[in-house]
Structure formats: structure tokens, C-alpha cells
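Q: Sharing a model that was predicted from the sequence below.
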Amino acid sequence: MGDTGVSGTAVEGLEGYRRELTAYCYRMLGSYAEAEDAVQEALVRAWRSMDRFEGRSALRSWVYRIATNVCLDALASGRRRALPMDLSGPSEGGTPPALPQDAALWVEPCPGDDPEAAAAMGESVRLAFVAALQHLPPRQRATLVLRDVLRFSAREVADLHGCTVASANSALQRARATLADRRRATDGPAARPCGDSVRQVLAERYAAAFSRYDMEELKMLLHVDATLCLPPYAKWMRGVPDIQAWLTGPAIGCRGSRLVPTTANGSPAFGQYRPRSDGTGYVPWALQVVDFAGDRIAGITAFRDTERLFPLFALPDHLGEEVRQGARA
């Protein structure tokens, strides 16, 4: 950075925005890895242009303008990430999935190891919300996140986009209407507030029930219209009977799994490890992100790309035989 003319203080000031910019770019792009790349590109552009920053807007607004442009460039191809329920209707739980699809098709989970930050982000970082955002045109997507999540003013957003305040407000209204239509179309469990203590108890009960493969206990924990989806497969299910049919049918090999707790998208999540066939331990199988509605589990998204996701979530690459022995004790 020595040839850019940027002072250490300026670089430190820009670096202080990295975390919030990553959350913003994640909502824009639907991929945590792509968000990290976009933020790095945005900060490099900002560092190189710092000597031309004239201070006519706040530094934060200026950096967000650069990050927004990086995201808009990345979205110019028109490719949109999704969750399985965005692509087709639910399927029967007793049938195996078709072949996996390209990983670039799916909205991905993001790590969240800071409970205070996760609480502050609330619904705005939930998988379902991030997936719904992908239905918006990119500029509307940016406008809605900047206004409704990050609380930028209409004037700030207009300046960022280089448009009038009236145009910025119109884009916001259209984006809100599209999201409202998406919520009505999905017709899933209502996302009623769920306190942290309730979520924690539900998550612990779910992990214990799944490890025991206790279908009756899982039935008690799941909302009647709960969903289970399985990216990179397009298959997803709605309702307790089909979820249980999946678990006791095509997914019966998950019996005896161990779940290691983590956090994703502001919700409890688990690294699922399936038992080896030779009984010598457990291998990574899925990252389960759990969503809640009131006092029930509303959805489970099981991401199978463990080779890439488990290191991102600081999950071990295997569990040993001692876990099995401890479970017997």
C-alpha cells in the first residue's frame, strides 16, 4: 500500500468498516465467500482513491457507494442465487433427490459467532430473507437493505445511486411490495418473535432428539408446516410427515449422527457428523441451519458442501471414536 499515498490512519478507518460491509455484500450477493471478495475489492478501490475523497459525504456513505458498485458489477450477469423452495414445489419425503446442482445456484449460509451482532441484525440476515432479497433487481435490493436494514436516509441513498430522492423512495416502495408478495407466496410458518432463551432450549432439544433419532420428540419440536431443504439438491419437503418419511427412508444413514453446535445467519446451527460404516468415528455430512417460529422449529436447511463450509464455521474435519464411547456412557 506504500505507493497509494494512503495514511495508516485512513487505512485503519476503512478497515473498520469491513465487518458491516461483509454483512451488506452478503445480503446483496447471497454468498459469504463472494461477499468477502467484494469487500476486499471495495476496500482496495477505496484505498487507491482516498486521495480523491473530498469529504462531501460521510466516509461510511462513500465506502458503501463503492461496495454497492462492486456488487452491482458482480450481479450484472443476471445470475440469481436461491433456496430449493424458490425453484419448485415441495416433494414427497420418501423419494431420493435428483442429482445435485451447481453450488453457485444456492444462497449460502454465513457464519455468525457474535450473539450481540446477530441479535442486532435480526431477520435481515435469516436465510429466507436473504433468499427473498435475490428476487429484487440489484438496485432495488441495495436500496431496501440500505434504507430498511442499515437505516441510511433517502438523501444518502439517492446520492449513493446518483438519482433523485423521489426515485430512491419509489425503488424502496417497489422492493417492499415485492418482498411482501414473496412472503405471501411462500406461505410458510409465520416468523413470530422467539426469544434467545427459547431458541437455545429448542436448539438443544433438537440436537438431542436428532442424535437419538427420536421421531416422536422431533414431531413435538417441528412446526406442522416446517420445511426441510437440502442444497445442492433441489429437493425440499414441507410438513412433519414428509420430513419424517425422509429421515426414516432415504436419509436413514443419518441415524446415530452427532451434532456440533455453531451459529449461522443469526440462528443456531449444527455441524452434522454421520457415523462411519466401520464404527471408527464420524464424518462431516451437513451444516444444518435451524429457523424458528414462536416455540417451534420452522425450517431446517442442510447444506452438504462440508468440505468448504466446515472450515468456515470452525468445525472439526472429523469426530473420533471417543464421541461414540461418551454417548454410551
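A: Ah, there it is.
Q: From here on, just use CA atoms for contacts and neighbour counts.
A: Noted.
Q: And the strands in the protein?
A: For the chain, the strands defined by DSSP state E occupy 222-229, 236-238, 258-264, 267-275, 281-293, 296-303, 319-320.
Q: this is the other structure I want to compare:
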Amino acid sequence: MNANTQPEKLGVNGLGEVDEPAFSGLAERHRRELHVHCYRMLGSFEDAEDAVQETFLRAWRRRETFEGRSTLRAWLYRIATNACLDLLAKRRPKPATGGEVPWLQPYPDRLLDELPASDADQPETFAVARETIELAYLVAVQHLAPRPRAVLILRDVLGWPAKEVAQLLGDSVNSVNSALQRARAGMREHLPAERQDWTGGEEEDSGTRELVRRYTDASVATDVHGLATLLRDDVRCSMPPTPGLHVGRDAVVNSWVEDGFESLGRLRGVFTSVNRQPAVAFYLWRKRQDAYLPLTIDVLRVTGGEITEIVTFHDDRFPQLGLPERLPIDSTS
């Protein structure tokens, strides 16, 4: 995002003051991409919403400082980044550890689809690249200290020049370059082996869809053995915010058995997608309500035709993801 691209002008009213409706209209154009930026910084959909609201509030209060030397988008990104750093200082006194991110929340693809298409004249629109919105990337980012995290996202994801990042953070260019090196090293440490070059999991194709279907069928049948055959040896499984990271097929399967998965009851699965990854929302039959009600959402990472990671979210994420609040009884129930 180069601040020297075409500047935007703020509308003024008859008194020579910035017109609030015009200002709000210009700022709102960037709400979704700012939300994604804050989500990368914070790892939480809800915290990102708070950060964007704070960004717009600060922008309006400081509207007279916008001189049109850079784009309004770049100016808003600067404010949003600082809002996230302030929020991290207040809410996240300790970084993520041990591969777990308790505050991690999913991001629905239907909202990612609201972002503008990539434009060679606006490199910041590449900020929704699939590999930098997947959960594995988000988890790795959350293990970085706040300022190196900001440097990494601004430099490597948004494409800001080092000089502009230095100006935003009040640092020297050398400090920014040093922080970027540390951040990249941290990402290599925390990304899965096949993600070292940000290649991500596999693009969804017929093979991936078939694997997800088999996973769904085995889950609905509470067939632990069938599920085990779909997992890679080093599969990882977590359920934020519940503590506990299980690594390896045996550990994952044992955790399911210990949790009583096989006696869970009647399930139904609904295909969806979050963070540009395949996902399945599971509903559990509740006799009292005479309906299937939300249970969990499994977000899958698929590599080489095997499931390499399962991140499970609780039923409180269903509304955010636009999923039905209940499923009626069907003819097979």
C-alpha cells in the first residue's frame, strides 16, 4: 500500500468543515478490509470489530489531521494498526504459547467475499490472499509479539514500504527490518512444515470435497475408526477457547473416545467454509426442542489427501457464521 497513490478528498460543508456523512461514506468503503486487517492482528473476530469501531471513532476525532498526502485507506490502516496495538497491550499481556490460541475465532467466507477484487493498481487488495487468512497462519501470527506482528502484516501481507511502516510505528527503518526478520523466523517456527512458504493447504477440489464428505459421514455415524483413517499421522486438533492441543492420530482419537464421542447421539452435518478452508457445522438432536441444535464447527486443513488439522469451535460461533439456529427433523430421523 503506497501512500503516494491517488489521494482522496474529504467533503466539506458550507462552513468549511468536514462533512460527517461524506466522511462516513468514504470510511465505510474500507470497513471490511480494515476488519480483516484487525482480525489478522488480533485473531478474534469480535476483538476486530471493537478495533474497527475504535478506528472510525479515532479517525473522526482526528479528521482535521488528514491532509490528503496519502490515500484515506492508508491513513485508516495506520489508525487501525495502532488501535490493535493498544488493544493488545490492554487485553493480551502474554503472547500465545505452545501452539494454542484460546481467543482464536473463525472468519466466515461470506464476509471475505465482500472484499474488493485484486487490483494491480491497489496492491493492498491482495490482503485477502488465501494463505494469510487460514487458521494455521493466524495461529502462527498470534505467537509473535505485537510490534513484530504489525511489521510482518504491514510489510509481507499488505506490501507497505519499510519507510512507511517505520513512520507508523515511530521506529527507524533498521528497527523495522530487524523486527521483520524476527517475525519471519517466528512464523517459520510456528507454521506447519508444509506451510513454510505460505503454500497453505490444498485448494478445494473434487478430492478434497470427497474427503470432507467422508469425514462428515463418519462423524454423523460417530465412527471413530472411520475418522481415524482420514487423519494424517501428525494431525493436530484443538478447540478454542477450551484448553488442550492434541497432536498425532492416536492422541486425537483417544481424546474423542475419552470425551464420549461414540455415545454422543444423533448428528447432522452442514457443509460450510471459513477462513478459506472447508468446514462442517454439526447439529445434535434435542428431543425436547424436537430439532437438531448447534453443537460444534470443525474447520479442516487438508494436505496430500489427508486431514492435517482440525480446529473445532463451539456453538456460539454459529450466528456469526450465518448458520441456521436449528435444523428440523428429517425423514430419516
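A: Cool, the structure landed. Here the structure is a predicted model, which is why all the values come from computation and not from measurement.
Q: rewinding a little: CSV please, covering the strands of the first structure and showing mean neighbour count.
A: As requested, the strands of the first structure are exported to CSV (neighbours: other C-alpha atoms under 10 Å):
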stretch, mean neighbour count
strand 222-229, 22
strand 236-238, 25
strand 258-264, 20
strand 267-275, 25
strand 281-293, 23
strand 296-303, 23
strand 319-320, 17
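Q: Contacts only, for the alignment partner in the second structure of Trp62 of the first structure.
A: Counting by TM-score structural alignment, Trp62 of the first structure lines up with Trp75 in the second structure. With contact taken as C-alpha atoms under 8 Å, 6 or more residues apart in numbering, Trp75 of the second structure is in contact with Phe66.
Q: Check Trp285 of the first structure too.
A: Contacts for Trp285 of the first structure (C-alpha under 8 Å, 6+ apart) come out as 271-274, 304, 306.
Q: which stretch among the strands of the first structure comes nearest Ala191 of the first structure?
A: Ala191 of the first structure lies closest, by C-alpha to C-alpha, to one member of those: strand 281-293, at 4.8 Å.
Q: correct me, but Thr263 of the first structure touches Pro109?
A: No. Between Thr263 of the first structure and Pro109 there is no contact, the gap being 9.7 Å when judged by C-alpha atoms under 8 Å.
Q: what about the closest residue to Gly122 of the first structure other than its chain neighbours, distance to Ala117 of the first structure?
A: Spatial nearest neighbour of Gly122 of the first structure, excluding adjacent residues (C-alpha to C-alpha, 6 or more residues apart in numbering): Gly266 at 6.8 Å. Between Gly266 of the first structure and Ala117 of the first structure the computed distance is 8 Å (C-alpha to C-alpha, to the nearest Å).
Q: okay, those two: which has more neighbours?
A: Gly266 (28 against 12; other C-alpha atoms under 10 Å).
Q: any idea how far Pro106 of the second structure is from the equivalent of that one over in the second structure?
A: Gly266 of the first structure maps onto Arg276 in the second structure when the alignment is built from TM-score structural alignment. Separation of Arg276 of the second structure from Pro106 of the second structure (C-alpha to C-alpha) stands at 10 Å.
Q: Kindly report the same for Gly200 of the second structure.
A: Note on Gly200 of the second structure: its distance to Pro106 of the second structure, by C-alpha to C-alpha, is 17 Å.
Q: and if you look at Thr312 of the second structure?
A: Counting by C-alpha to C-alpha - Thr312 of the second structure and Pro106 of the second structure are separated by 10 Å.
Q: now do Leu180 of the second structure
A: On the measure of C-alpha to C-alpha, Leu180 of the second structure and Pro106 of the second structure end up 26 Å apart.
Q: what does Gln142 of the second structure give?
A: Relative to Pro106 of the second structure, and taking C-alpha to C-alpha, Gln142 of the second structure is found at 14 Å.
Q: mind listing what's buried in the longest helix along the second structure?
A: Under DSSP state H, the helix in the second structure containing the largest number of residues is helix 72-91. Counting neighbours by 16 or more other C-alpha atoms under 10 Å, one finds that the buried residues in helix 72-91 of the second structure are 72-85, 87-88.
Q: Using CSV, lay out the contacts of Trp285 of the first structure together with distance to Gly78 of the first structure.
A: Below are those laid out as CSV (distance: C-alpha to C-alpha, whole Å):
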residue, distance to Gly78 of the first structure
Gly271, 32
Gln272, 34
Tyr273, 36
Arg274, 37
Arg304, 25
Thr306, 27
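Q: overlap between those and the second structure?
A: Counting by both residues aligned by TM-score structural alignment, their matches' C-alpha atoms under 8 Å, the members of the contacts of Trp285 of the first structure that carry over to the second structure are 271-274, 304, 306.
Q: so who does the closest residue to Val280 of the second structure other than its chain neighbours touch?
A: Counting by C-alpha to C-alpha, 6+ apart, Phe271 is the residue found nearest to Val280 of the second structure once chain neighbours are left out, at 4.7 Å. Applying C-alpha under 8 Å, 6+ apart, we find Phe271 of the second structure in contact with 278-281.
Q: try 10 Å this time
A: 209, 212-213, 216, 278-282, 297-298, 323 (C-alpha atoms under 10 Å, 6 or more residues apart in numbering).
Q: what's the farthest-apart pair in those residues?
A: Pairwise distances across the contacts of Phe271 of the second structure (C-alpha to C-alpha) peak at 19.4 Å, for the pair Arg209 and Leu323.
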